[in-house]
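**Q** The following block contains a protein sequence and its predicted model.
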Amino acid sequence: MTDTFPADSVGLVTPQVAHFDDPFTFVNGAVLQSHQLVYETYGELNSAGDNAVLICHALSGSHHAAGFHSADERRPGWWDLAIGPGKPIDTARLFVVCSNNLGCCDGSSGPNTINPNTREAWGGQFPQPQVQDWVRSQKRLAEHLGITKWAAVIGGSLGGMQALQWTIDFPDWVGHCVALAAAPGLTAQNIAFNEIARHAILSDPDWREGAYLSEGTLPARGVALARMVGHLTYMSADGMSDRFGRELREGGFSPDENAEWVFQVESYLRHQGSRFSTQFDANTYVLMTRALDLFDLTGSQDGGLAAVLSRAQAEFLVASFSSDWRFPPQRSIEIRDALMAAGKPVTYANIETDNGHDGFLLPNPSYEQLLKEWMRRVGPS
């Protein structure tokens, strides 16, 4: 690291690629004969191998969780707030791993990578992944890196769902679990929001049944609208009022004003949608939202959530965010209560914030202090 970066930054990081030549079978029976995962690591794995921490990303996240890819990069990784020397996930003593999930669009095998059978982009033919698939692929990556147990598995939103799945699929692999702004499954309302977003993409004439890359098009309008809908659900009403109010970006309210009215919040959502539409793959968005819909931690298990979580051997931190209406505090309380019923050690906190569902990504002194203090128990002292 150079003086270019803040003292508490992991500094310059280089993504790495793990290649797997043995078949990977998805929950739905589809098979990849080979695949690759792109990942980043921060810190050093100690000789005892007991300081490894897995970060699971959410819907639009990636392997780039912290640090910078170049000295002139303006924005660090998506969770730089929490990862770095002296930060809550302290890379001075922890070895942190974050991978880009199967089916995503930042270098891991997914719709925008090449199908070896057709020598064209997978497009809409890429298999539908589920949370259980990501967990098994992350386990393969851990074994590739020489890791035999995670000191902690951590994630927010869809990442928190992966962290929870880890504790029941491979309970002896997880010492601690942090689930932030998560839920044991989606409500009908959440599934409906995802369907609206998908419909926006599938209705775009440039969608081409998912084969847009092969046909030289991009369903940018559909992806932009999907992002606008999704982004709206990540924000709280109070947060939006405080940030935008009824302020105009263009035009005016005077009787003689003829310019088109554009409110600040309209301009903001249009910008978010436009930027996202060229950065994120449409097929990946469809796959990721469907994986969210399909997630059900309880499954068909008799005894409900408590019975499922009784398999876990981890200590848990479950945190919700007061203004999050996408995954409201009650969903985290469901997880807390099930863990308590199963006799598992759990710390629960509801963080006061106007940041909505995005609260787990944004600065908040109480939240950061909670995470920092709780993480002291993770790994070697």
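**A** Nice, thanks for sending it over. Numbering: from 1, shown residues only.
**Q** okay, CA-based contacts and neighbour counts for the rest of this
**A** Noted.
**Q** thinking residue 339 is in contact with residue 348, fair?
**A** No: the pair residue 339 / residue 348 is not scored as a contact, 10.5 Å apart, by Cα atoms under 8 Å.
**Q** Check the spacing between residue 239 and residue 329 real quick.
**A** Taking Cα to Cα, to the nearest Å as the measure, residue 239 falls 17 Å from residue 329.
**Q** Look at these two and report which has more neighbours.
**A** Set residue 239 next to residue 329 and count neighbours by other Cα atoms under 10 Å: residue 329 wins out with 21 against 15.
**Q** Now do the more buried one against residue 319, distance only.
**A** Counting by Cα to Cα - residue 329 and residue 319 are separated by 8 Å.
**Q** returning to what we had before: neighbour count: residue 339 and residue 348, which is higher?
**A** residue 339 (23 against 17).
**Q** That one - that's part of a strand, no?
**A** No: counting by DSSP: H, G, I helix; E, B strand; the rest coil, residue 339 is not part of a strand but helix.
**Q** Would you mind measuring from it to residue 230?
**A** Between residue 339 and residue 230 the computed distance is 30 Å (Cα to Cα).
**Q** Got another one to weigh against that:
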Amino acid sequence: ATQIVAFQKDAKAAHVKQMHRVFALLGSGNYAGAWQEQLNLEKMMAADHQAYERALYPLYDLSNAMFMACPSRQGVSMQQDPLQAIQLVRNVYVRGVGIEDANKFLGADDIELSIDIIKNMVEKQLIEDVKATHTADAYRELLTVLDNNHPAYKYAAEQVAILEFDESCKTVAGCHAYLRNYPNSPLIEKAKAQLLKLEFTHAKEVNDEKTWNKFISDYQFVSEASTQVGEARKALTHLQETRLCNKATTLAELDDYASSHRRDVANRVFVAYDNLVNLPTHSYRFMSLKLNFNGFVGSVDETITETSGTVTLNRYKFNAQGLLTEAYNGHTRVLTQYTYAYDAKHGYYLVGKKEKGKSYAYKC
């Protein structure tokens, strides 16, 4: 059996000389001629392909890489795959076997190649193919095989970000993911503007206090969102007025609102409140009727016992907002109707008092 020697051991061996012919043509750019010589080499290797591959490593892998990355397919029937080609070349560096001998072989006067030159040629073709394909996935694959300091690395990363923008920034969640994943994207400001637009649209569609409050909290200090924040404040105030400007509103709700919101003279809730606190028929101001209780809701029975023993019963009823709705003095019942009224006060009431020979008792 013919001994299959490594290319470093015998430059005159038939398979080594054939490998030399392949690279001599590749070095001159004659891919079609080189491919024919590669096919002749394959016939020679058919007897024990693995043994020949080991003997010619890494030259055989490097020639295949050049054919896979061939810029023109004319005369080369191997499937073009620059990505696989660059991975073959990178594996040569990773394994670190036979690099010095391979460079010596490739540096022959009639070849004038090196592993670095082959790597650059393959990378160049891969970059051109990726640019022609121009998809985010293609650029992502390119990033996996390029060194971080490669001139095309930054360009590829930017292209991924640009292409991902149209795909990702269709939803609020997509915009947040884009901003998180591509903080250095050239479209970062565009993504922020898109997020603002989507979140403002979402807030208008939902149109509740919680959503508007969150939008205002997120964007109140963003100068580009000043117009939207202004509209959000108006929408929020309208919702609050609608919720609070009705007779079902309780003192507790109004008190919570007054204590947790900044006073705004244009806010109808505060305007109504300011009017209300001076309304003598409201429990907050009911001291004008000399009953001295403040911010009360429900009913109050007033029993007046004179020294002579005469007893008079008065009854006062207040609604959930502390407004007097009914007064009864034992003989006449008076009903009071209101258009609207609001309060933000809780107070106290007396359980009893004595005044000018009369004893007052209250049951609430």
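**A** Happy to help now that I have it. Note that this is a predicted model, so its numbers are computed, not measured.
**Q** And the TM-score between them?
**A** Once superposed, chain against chain, the TM-score is 0.21 (TM-score structural alignment, normalised by the length of structure 2); 116 aligned residues with a Cα RMSD of 5.7 Å.
**Q** can you give me the strands in the stretch 151-300 of structure 1?
**A** Counting by DSSP state E, counting those that start in this stretch, the stretch 151-300 of structure 1 has strands at residues 152-156, 176-180, 248-250, 262-263.
**Q** Now render those strands as JSON lines, adding distance to residue 20 of structure 1.
**A** Formatted as JSON lines, the strands of the stretch 151-300 of structure 1 follow (distance: least, Cα to Cα, whole Å):
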{"stretch": "strand 152-156", "distance to residue 20 of structure 1": "22"}
{"stretch": "strand 176-180", "distance to residue 20 of structure 1": "27"}
{"stretch": "strand 248-250", "distance to residue 20 of structure 1": "50"}
{"stretch": "strand 262-263", "distance to residue 20 of structure 1": "50"}
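**Q** Can you say which of the ones you listed is nearest to residue 374 of structure 1?
**A** Closest approach to residue 374 of structure 1 among the strands of the stretch 151-300 of structure 1 is made by strand 176-180 (9.6 Å; Cα to Cα).
**Q** The strand or helix carrying residue 317 of structure 2: which residues count as buried?
**A** Using DSSP states H and E, residue 317 of structure 2 falls within strand 311-318. Under the neighbour-count criterion of 16 or more other Cα atoms under 10 Å, strand 311-318 of structure 2 has 313, 314, 315, 316, 317, 318 buried.
**Q** what's the distance between the first one and residue 158 of structure 2?
**A** Residue 313 of structure 2 sits 85 Å away from residue 158 of structure 2 when distances are taken as Cα to Cα.
**Q** follow-up on the earlier one: the strands of the stretch 151-300 of structure 1: which one's closest to residue 193 of structure 1?
**A** Ranking the strands of the stretch 151-300 of structure 1 by proximity to residue 193 of structure 1 (Cα to Cα) places strand 152-156 first, at 18.7 Å.
**Q** can you pull out the strands in structure 2?
**A** Taking DSSP state E, the strands of structure 2 run over residues 298-306, 311-318, 324-328, 333-335, 352-355, 358-363.
**Q** now, among the buried residues of strand 311-318 of structure 2, which is nearest to residue 212 of structure 2?
**A** residue 318 (33.9 Å).
**Q** For the closest one, which non-adjacent residue is closest in space?
**A** Among residues not flanking residue 318 of structure 2 along the chain, residue 324 sits closest, at 4.4 Å (Cα to Cα, 6 or more residues apart in numbering).
**Q** doesn't residue 334 make contact with that neighbour?
**A** No: using Cα under 8 Å, residue 324 of structure 2 is not in contact with residue 334, being 10.0 Å away.
**Q** quick revisit: hmm, which two among the buried residues of strand 311-318 of structure 2 are most spread apart?
**A** The largest separation in the buried residues of strand 311-318 of structure 2, counting by Cα to Cα, is between 313 and 318 at 16.8 Å.
**Q** mind listing what's buried in the helix or strand where residue 40 of structure 1 lies?
**A** Assessed by DSSP H and E, residue 40 of structure 1 sits inside strand 35-42. For strand 35-42 of structure 1, a neighbour-count test (16+ other Cα under 10 Å) marks 35, 36, 37, 38, 39, 40, 41, 42 as buried.
**Q** Which strands or helices does the following helix or strand past that strand pack on?
**A** Next in sequence after strand 35-42 of structure 1, counting helices and strands by DSSP H and E, comes strand 52-56. On a contact count with 3 or more Cα pairs under 8 Å, 6 or more residues apart in numbering; DSSP states H and E, strand 52-56 of structure 1 meets strand 95-99, strand 152-156, helix 158-169.
**Q** Next, the angle from the longest one to strand 176-180.
**A** Taking axes from the mean of the first three to the mean of the last three Cα atoms, to 10 degrees, one finds helix 158-169 of structure 1 and strand 176-180 inclined to each other by 150 degrees.
**Q** What's the local residue count around residue 116 of structure 2?
**A** Residue 116 of structure 2 has 12 neighbouring residues, counting by other Cα under 10 Å.
**Q** how near is it to residue 103 of structure 2?
**A** Residue 116 of structure 2 sits 9 Å away from residue 103 of structure 2, going by Cα to Cα.
**Q** cool, and residue 214 of structure 2?
**A** Between residue 214 of structure 2 and residue 103 of structure 2 the distance is 64 Å, computed by Cα to Cα.
**Q** More neighbours: those two, which one.
**A** More neighbours surround residue 103 than the other of residue 214 of structure 2 and residue 103, with 17 against 12 (other Cα under 10 Å).
**Q** correct me, but that one touches residue 92?
**A** No: Residue 103 of structure 2 is beyond contact range of residue 92, at 11.7 Å (criterion: Cα under 8 Å).
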